Structures are given as C-alpha cells and as structure tokens.
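J.: The sequence and its predicted three-dimensional model are supplied below.
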Amino acid sequence: MADRKYTVRPADNQQILAIFARNFKKLFTMKKSILTLLFLISISVGVQAQAAGSPADTAKVYHVIDKMPQYPGGQGALRAFLVLNLHYPVVAEKSGVQGRVVMKFTVSRNGSIRNLSAVDCKITDYDKRVFNRLTADEQMKLKKACAKGFAKEAARVIRLMPKWEPAEADGKKIDVAFSLPVGFNLR
C-alpha cells in the first residue's frame, strides 16, 4: 500500500460553530438522557454497596453480593417510614430551605444499623426573599445550620428503623455499607 499524506490545519471558528450546530441536538438529547438515567438510578435504589466486614473479616472483600440488605417490606416501606417519621428542621422550614443529605451506614449481618454518618448534604433550593435580606456571611451560616439540621434529622430517623434484612454472599450473612439519600422538600 502506498503511504498517504494528510494535511492537518486548524479549524476556523465558523467550522467549529457549524459542527457544534449540527451536533447540538444530539449532544443535548444525550446529556438529558444521561441526567435522567442518573436521577432515576439515584432515587430508585439509592444504594451503593461494598463489603464492610468486621475487623476479623477484613481479609474477605466481596465484589459480588448475592442479596443486598433490604428494609423490611422493601423500598416502598422504607419511603413510607421516612415520610411518616421525618420532621422538617424548624430553621430550614422558616427560611424556606430545601435540601438533600446522603446518609451512609453499615447494615450488619444481624440487620442492625451502625457506623451512621452524613457524607453529603446539599441545599437544593431556598426562599430568595429571606436570603436577600441577609448578608453573605449570614446566608452561609443559615445554609450550614439547615444542612446540619437535615443531617441530624435523617440520622435520628435512621436510628429509629427496625432491623433490616442483612446482605448475603456465598450463602453467609455479611456486613454491607449502604448509602441512603434523604430529601427535604417543602410542598
């Protein structure tokens, strides 16, 4: 075969804009699809699992789990429990602040919950009329107070939960790390 020679020259702005315009709809649709998929995954399961054995079991790391831990009655019962037991933090309610906190904990082999912590807390919306009257420093303090309130309330409710059905791997009950997103929305 004969060697072919190619000339590479930089594209001008019009060429870049033309390519972008041709592909914008595809890019937008793909981005929208990916975001929708990520959102559905996060709310339908809200689970990230990894083996979290006790110190005696640290040599065994499970990459495949036969059965994930489950709240008694399944996802619907878990959502119902959260709705019935969550109390909106007063400071957040008065300020019109909404948010989401991800709680991480271990579901032990006996179904109990331990190692509970808030790993991510985000303010998703707030009442602009309230915040516009505050200084930037006061806004930051209020957001932190609301985030702390969300984390404390989510932890309180998770501690109220009954024992879960534990995870299983290789026919044995195992400890598993579990992440649960908890939303606080004013309606």
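T.: Right, received. Where do you want to start? Numbers count the residues shown, from 1 in each chain.
J.: okay, CA-based contacts and neighbour counts for the rest of this
T.: Fine.
J.: And the longest strand seen in the chain, what's buried?
T.: Across the chain, the longest stretch assigned as strand under DSSP state E is strand 113-125. Residues of strand 113-125 classed as buried: 113, 116, 117, 118, 121, 122, 123 (neighbour count, 16 or more other Cα atoms under 10 Å).
J.: what's the host helix or strand of residue 139 packed up against?
T.: In the assignment (DSSP states H and E), residue 139 maps to helix 136-160. Secondary-structure packing of helix 136-160 (3 or more Cα pairs under 8 Å, 6 or more residues apart in numbering; DSSP states H and E): helix 90-95, strand 98-107, strand 113-125.
J.: let's bring in a second one:
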Amino acid sequence: MLGLLAASQGHAQTGPNQSAPASPAAPAAINPDSVFVNPEVRPQFVGGDRAFAAYVGKSIRYPQQALNRRISGRVFISFTLSAQGKVQDAHVVSGPGNGLNEEALRLIWTMPPWEPGRVNGQPVRVACTLPIAFNSGR
C-alpha cells in the first residue's frame, strides 16, 4: 500500500590524491531536515497493511455527494512522514473529486503515528504516497 518515490542520495567519493580510510568510518550524521524517498528501512503503519486496511475500513466516511452520483475511484495522497512517524505536509496528488479527495486527505491526517523509516538505524523523514480506494458498490 505504501508507495515510495524513487530517490538518489549522494555518496562521498575519494579523489585520485585521496586514500580511502583503512577501516569503515562511523555512519555520517543525518541532517534532521533531510527527506528520504527510499530509506534503508521503510516506514510502516503499526500492524502492517492489514492494520492500515482495518483503520481505513473503520474510519472512512463515504461522502454523500459521491454516493448519490455513484462515484468510485482512488485518491492518491502524498505526504512526509516525520522521524516520529507523524504525517506532515499532506496533499492530494490525484482523485475523482466529489468529496472523495477531501475524505482521503482527512483519513491521512487522522492516522495514528507510524513506525518511522530508518537510515543507519536512525529514524528519518520519508516522502510517501498512498492510494485510498473508494467503491460506491456499483
């Protein structure tokens, strides 16, 4: 369910006049403002995908406007997950509208904290995109 965007992280290289360290260096400190796209350990909803599906099933409120028009579809929400596992900067990437976009955004903002992503064993901020599916039962 959790789609992470592709990323590249730069790595220091040794030049022709520099020698590589004889022993592995300690992991570099991670800038707390960095946002990772593909961390070593991906963030996870506490309890995994089944728990996320249960949260959505229990919390979703199908908008009356969409029900009346029998509108279904998926809303893609992008957000940053903080190093504490909390949603930040959530916004709709795409969706069918008719109240579904707003409801998907509400679900994301009200989620409980996640297990954060990790790099070098440290929790980090991660850019995430999640689909929220709506089915009017056609």
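T.: Noted; the coordinates are in hand. Fair warning: this is a prediction, and the values are worked out from it, not measured in the lab.
J.: Please state their TM-score.
T.: TM-score of the superposed chains, computed with TM-score structural alignment, normalised by the length of the second structure, equals 0.74; 114 aligned residues with a Cα RMSD of 2.1 Å.
J.: Going by neighbour count, which residues of the helix holding residue 139 of the first structure are buried?
T.: By 16+ other Cα under 10 Å, the buried positions in helix 136-160 of the first structure come out as 142-143, 146-155, 158.
J.: repeat for stretch 179-187 of the first structure
T.: For stretch 179-187 of the first structure, burial by neighbour count (16+ other Cα under 10 Å) applies to 179, 180, 181, 182, 183, 184.
J.: cool, stretch 116-131 of the second structure as well?
T.: 116-119, 123-131.
J.: ok, of these, which one's closest to residue 42 of the second structure?
T.: Relative to residue 42 of the second structure, the closest of these is residue 117; by Cα to Cα it sits at 4.6 Å.
J.: Mind naming the longest helix for the first structure?
T.: Counting residues, the longest helix found in the first structure (DSSP state H) is helix 13-44.
J.: That helix: how far from the chain's middle?
T.: Distance, stretch centre to chain centre, for helix 13-44 of the first structure: 22 Å (Cα atoms, centre = their mean, to the nearest Å).
J.: hmm, who's touching the next helix or strand after that helix?
T.: Once helix 13-44 of the first structure ends, the next helix or strand along the chain (criterion: DSSP H and E) is strand 50-51. Here strand 50-51 of the first structure makes contact (Cα atoms under 8 Å, 6 or more residues apart in numbering) with 61, 62, 63, 174, 175, 176, 177, 178.
J.: aligned partner of residue 47 of the second structure in the first structure?
T.: Using TM-score structural alignment, the partner of residue 47 of the second structure in the first structure is residue 73.
J.: angle of the longest strand of the first structure against helix 136-160?
T.: 140 degrees (axes from the mean of the first three to the mean of the last three Cα atoms, to 10 degrees).
J.: which bit of the second structure covers whichever helix or strand comes after strand 113-125 of the first structure?
T.: Using DSSP H and E, the helix or strand that follows strand 113-125 of the first structure towards the C-terminus is helix 128-132. Under TM-score structural alignment, helix 128-132 of the first structure corresponds to no residues of the second structure.
J.: Stretch 91-108 of the first structure too?
T.: Going by TM-score structural alignment: stretch 91-108 of the first structure matches residues 65-82.
J.: can you check stretch 19-26 of the first structure too?
T.: Going by TM-score structural alignment, stretch 19-26 of the first structure lines up with nothing in the second structure.
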